[in-house]
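In: would you be able to build a 3D model of this:
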Amino acid sequence: MLKNFFFTLIIVSLFFAGLEFILALIGVKPILQTEDPLVGFSKNIPLFEETRNSDGSVILESAPNKRAIFNYQAFPMEKASNAYRIFCMGGSTTYGRPYRDKVSFTGWLRAFLKNADQKRKWEVINAGGISYASYRVARLMKEIKQYKPDLFIVYTGQNEFLEERSYGDMLDIPSWVLEFNDILSNTRTYAAVKKGIDALRQDTPEKTKKRYQLSGEVDEILSHTAGPTSYHRDEKLKSQIISHYSLNMQLMINIAKEAGAKIIFVNPAINLKDMSPFKSEHKELLSKKELKKWQELYNRASILHKVGGNIEDALVDYKLALSIDESYAELHYRVGQVLFELKKYDEAQKAFQRASDEDIAPLRILSSMQKAVEDVASENDVPLIDFSRILREAYSREYNHAVFGKEYFVDHVHTNLDGYRLLGLTLFDELIRQGIAKPDETWNEERIKAVEKELTASLDAKALADVMVNLSKVLIWAGKFDEGRNAREQAIAMNALIPKEPGMNVEIGIILMKKGKTDEALNHFKEELKISKDNRIIEKTHLYIAYVYYNDNQFDEAEKHLRIVLKNNSSLYTAHAHLGTVLEKQGRIKEAHSHYTAALRINPDYELAKKSIETMAKKEEALDKKIKRFRGIH
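Out: Model (predicted):
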């Protein structure tokens, strides 16, 4: 019986091996060499188009309708004999966000290569597209393979959850079936059978819709919502997206091989310490009693941590809350913050990573996806640059910890100039290791520093500051107020910010005020009043000016600005209440009481006015008692 089984197995294996050989001879290619079996696209919009120079030569340049999300790039259509053509693929990190190509890792690599090895004509092309996920990167590589690439460098994985997509009925298919499908997708037999079935199948419009097609260009979920509100926990979809990511990494390797090009993967790194989760949700089936207890512990720990400064007790309560629900991403982040403050850096790193992995809006690469990159690279013997390792080495040289944060990241995934430089230099070293680049004998550390100095000196400081201002807007829009203000602090630190946009001076003034620089803050607030025509911004500015003067005991000035606000908007209850506080400080009790009362007429639940009236009543009562005692004595 066993002998017959093995004999049958050998016959079947030989049959399929022969069939694969015949299909190869007639040009049938495995699906994973030609298409993504999980998604299609409604149309194809090429990144590069031909343009003829005045001398008649033809160049390929970024299409005008692509320049909003790609850096402008151009290279000769006819590749020179001594040229080495590198395409850097990926999303906004490859693009160089929040900056541009010049200081992206692509830009740094280009600068090092052109200065170190001038025997070759280096063509280092930035093909990073903002918000591009791996399936779009793979599709773009199919276009680029016709341009005679020598090397692809791929940095992708941060945008997999950015577009709304569905796998239709595939969500109901067990994971082992999908994995088997991935294996079959590498065979020519499967490709031939699938093509035959597709040709015979007559789909109804309803069935066609089930095989989800993405738009020709990126359509982000975030562009349709006020921040990441539309994201919800969906573990099944999450698992499918991760599988799809692995499949596309394999597809990229196949495309590179077909083009006769090498490929290098970069495993992405993320900001853990200084970027809280975008959205948190509790686990399903949490009882009302459990939720109430969890909230009590969470609130108490938050007060101990943020207000009381009692971080050890805060950690106890946070961990008790974890014992009730480990799914809430923000809770893990808070635990990480406490552990970091306690200098328990390894534990903090794990807590921050868990917070990122539990994020309901996973706009940072997940740890399971980083593992997938390692696995695909290892299985295919593809060189892998571990960006996290590079950053850990940099942190160990400069800091007493290696918990990634604002030291090298400007937001959730994009590094600062130093981070891009480090990655560019590491890729340059990898090309030397592979024998692709051969620096001349004068290349040394001093020349590396000279290249870095030259590139940095060519940057426009004002433009870089503006970049940080724009970044802060995006973060604030996404609900990241602390992170957004941190970005504006960096802009201010650059000493190149000339705020002209309405509302910008107010934001800067708030930051300066919190830093205790009230005179500078006041100057920004006053500057805002000169340029702003938006009544809401003007009101806000007068309120902050009044606040500054109040804290400086300049009550007359504070009163003046509050009355300006109320003259234009008498229904602003906060202004009434704050004016009441100023008048009370001046001893004008009846006037103060009238403004507190006015605030409560507009908003009966306004606590400041309620408590102020109660306090005034208690003071009057105490004063009456003193007067009565005084009269009784005399």
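
In: rest of the way, CA atoms for contacts and neighbours
Out: Will do.

In: just the buried residues of stretch 65-78, please?
Out: For stretch 65-78, a neighbour-count test (16 or more other CA atoms under 10 Å) marks 66, 69-77 as buried.

In: one more to put side by side:
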Amino acid sequence: MVGYGQDYQLFHKVNTDKKPDYLEMNINIAGKYFKNNGLNSDNQSDLFLKTKTDSTFRVFVQGASTVVGFPFYRGGSFPRMLKHRLSLTFPEKNIEVINTGITAVNSYTLWDLTDEIIDQKPDLVIIYAGHNEYYGALGVGSSISYGNHPAFIRTYLSLKTVRFFQLLENGYYKLFSSGDKKPSTQETTLMEVMTREQRIPYDSQVYHDGLAQYESNLDKILKKYKKHDIPVILSTLVSNEKDIKPFISDSIPNKTQFLQALEEGKPEIGNVAQHNAMAAYSLGRYYLEKNQDSAKKYLHLAKELDFLRFRAPEKINEIIGSLAKKYDSPIIDMKNVFLAHSPQNVIGDELMTEHVHPNVKGQFLMADAFYHKIKALNFLNNWDNYIGFDEAFRNIPITKIDSLKGKLVIEDLKKSWPYDLRMSGTRPMATYIANPTYEETKAQNIYKKIEPWDQVMAESYRRYENDKDYNKALRVAESLIFEYPEQGEVYRMAGNMCLNMTNLEKAAYYFSKCNQLEKSSLSARQLASVYLKLNKIDLARKTLKEAKNRGFNDEALNKMVEDVN
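Out: Below you'll find the model as predicted:
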């Protein structure tokens, strides 16, 4: 069986000549969960050291598309916002926040990845997951499902790493798979491709099977981490209840009479709303400007009664809370975090892009909550460089181009199924921006795969630098650091922009990271020069001495050594 089948290891060694060795997530890992669906993982590529050092603080984040950062990705995801803020707070440490999120997966995948995450000796694991429990790969309502028996499905996943089992499975599919053409993501949305049971009523058997599946898997995940003394921070889930109507609902009975009674404020309309998602949503919207408590109640009820379960039922949050107590795991009530920033006390478009994915501010609120929970639990000592909410929010490490590209993704999604049920089996025409700005042009080009992201970032960095728009150039450099943390040049790019903005402390941080990686005469001179500007003479001397000890003897270095001595 040598050479047959797929390698489903979670982490692979990065192919680079640079030392030390790095690992990254297997870009083909999604194939393990999406058999014969032609789906590829859109997971982030977060490099981390193969051999963990004493100065490393290593965090793994588990979840699905919200964790990946959909629709912005890169610096628009809360794991990268968290890494950015922790790295600046602890400049002497090697902060690793490794994103293992995969779009359209659920707790089965999280369970399956747990052992390999444990092997990498995490200092902390963060879990944000639950919205995909019904329609994620192998879920009870998914088009990729083998029933509602969690123990059987976990056994199946364990066997998937065996090449002989892959041979048997592939043979079975060739012999017995239906000849019926299945929809693909080329033709419609991933949401439709993954959905088999479009109507899962509240309190139905399938509804309870999904809850049991989630509880069983999360319980086993937390048990494993507990056994290895690895702390886990859990989080409740957030969804858009104010501005997303139920995807699938029964028609409102006697709709004309209902709407008339709604306008007249008759109390009996509440009885209809108890059993009808669209009636509950209509009543919630009616109350928004009149009674926020009633609005919140009925909008929440509408989400609970929605037949199409792309938003996790509240029972999922109750399971998270119950298991947090059982395993003594710290928990963040993310729902309350979002409510505190929601003007009408109901989570809506102010913080969400659509039904479950936070916008950039929402992702920031998540990162902020985890940052402060890490601080409160003393996972790291010495918070002298603590970064407050306002400063961190001003410096979110996302480019304008990535932000605009995310908005294009959402605009197209909201014209598709299930936002428009008439669009089943098809895709709308891609959004086109008339008279676009430079950033809009580049966002469209990335979205339509006309230009690769790396090329756009390199070009935009040069453009911003030439235009003296140093803040935007810094955002680009910081985005590149996430992608290439092993390359000194991207830190130099960030350091140069900080110098241009006379932010010397931040420049010293980036040049220090550059020097650690590059260990060249240039990197040492740049770092020493910033130290001199900060009047940190001893650090400048130390940096130059280390460069001389590495054998550098160029004229520029020798002159600098002479000047500081």
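
In: picking that back up, is it possible to get a markdown table of the buried residues of stretch 65-78 of structure 1 that adds secondary structure?
Out: Formatted as a markdown table, the buried residues of stretch 65-78 of structure 1 follow (DSSP: H, G, I helix; E, B strand; the rest coil):
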| residue | secondary structure |
| --- | --- |
| 66 | helix |
| 69 | coil |
| 70 | coil |
| 71 | coil |
| 72 | coil |
| 73 | coil |
| 74 | strand |
| 75 | strand |
| 76 | strand |
| 77 | coil |
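
In: which of these sits closest to residue 536 of structure 1?
Out: residue 69 (33.0 Å; CA to CA).

In: ok, now which ones touch the equivalent of that closest one over in structure 2?
Out: Mapped onto structure 2 by TM-score structural alignment, residue 69 of structure 1 lines up with residue 42. Going by CA atoms under 8 Å, 6 or more residues apart in numbering, residue 42 of structure 2 touches 27, 68, 102-103.

In: if we go to structure 1, which of the residues you listed are intact?
Out: Contacts conserved in structure 1 for the contacts of residue 42 of structure 2, counting by both residues aligned by TM-score structural alignment, their matches' CA atoms under 8 Å: 102-103.

In: among the contacts of residue 42 of structure 2, which one has the most neighbours?
Out: Highest neighbour count within the contacts of residue 42 of structure 2, by other CA atoms under 10 Å: residue 68, with 26 neighbours.

In: ok, that one to residue 348 of structure 2 distance?
Out: Separation of residue 68 of structure 2 from residue 348 of structure 2 (CA to CA, to the nearest Å) stands at 21 Å.

In: what helix or strand is residue 211 of structure 2 on?
Out: According to DSSP states H and E, residue 211 of structure 2 maps onto helix 205-227.

In: after that helix, next one along is what?
Out: Scanning onward from helix 205-227 of structure 2 (DSSP H and E), the first element met is strand 232-235.

In: can you find the partner of residue 347 of structure 2 in structure 1?
Out: In structure 1, residue 347 of structure 2 lands on residue 404 (TM-score structural alignment).

In: does its match sit in a helix, a strand or a coil?
Out: Under three-state DSSP, residue 404 of structure 1 comes out as coil.

In: which residues does it contact?
Out: 270-274, 391-392.

In: could these be laid out in CSV, adding neighbour count, distance to residue 347 of structure 1 and secondary structure?
Out: Output for the contacts of residue 404 of structure 1, formatted as CSV (neighbours: other CA atoms under 10 Å; distance: CA to CA, whole Å; DSSP: H, G, I helix; E, B strand; the rest coil):
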residue, neighbour count, distance to residue 347 of structure 1, secondary structure
270, 24, 17, coil
271, 24, 16, coil
272, 28, 13, coil
273, 24, 12, coil
274, 21, 16, coil
391, 19, 18, helix
392, 16, 15, helix
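
In: looking at those residues, which is nearest residue 425 of structure 1?
Out: Distances from residue 425 of structure 1 to the contacts of residue 404 of structure 1, taken by CA to CA, are shortest for residue 391, at 12.4 Å.

In: show me what the closest one aligns to in structure 2.
Out: So residue 391 of structure 1 corresponds to residue 338, using TM-score structural alignment.

In: one more: residue 120 of structure 1?
Out: So residue 120 of structure 1 corresponds to residue 93, using TM-score structural alignment.

In: neighbours around its match, how many?
Out: 15.
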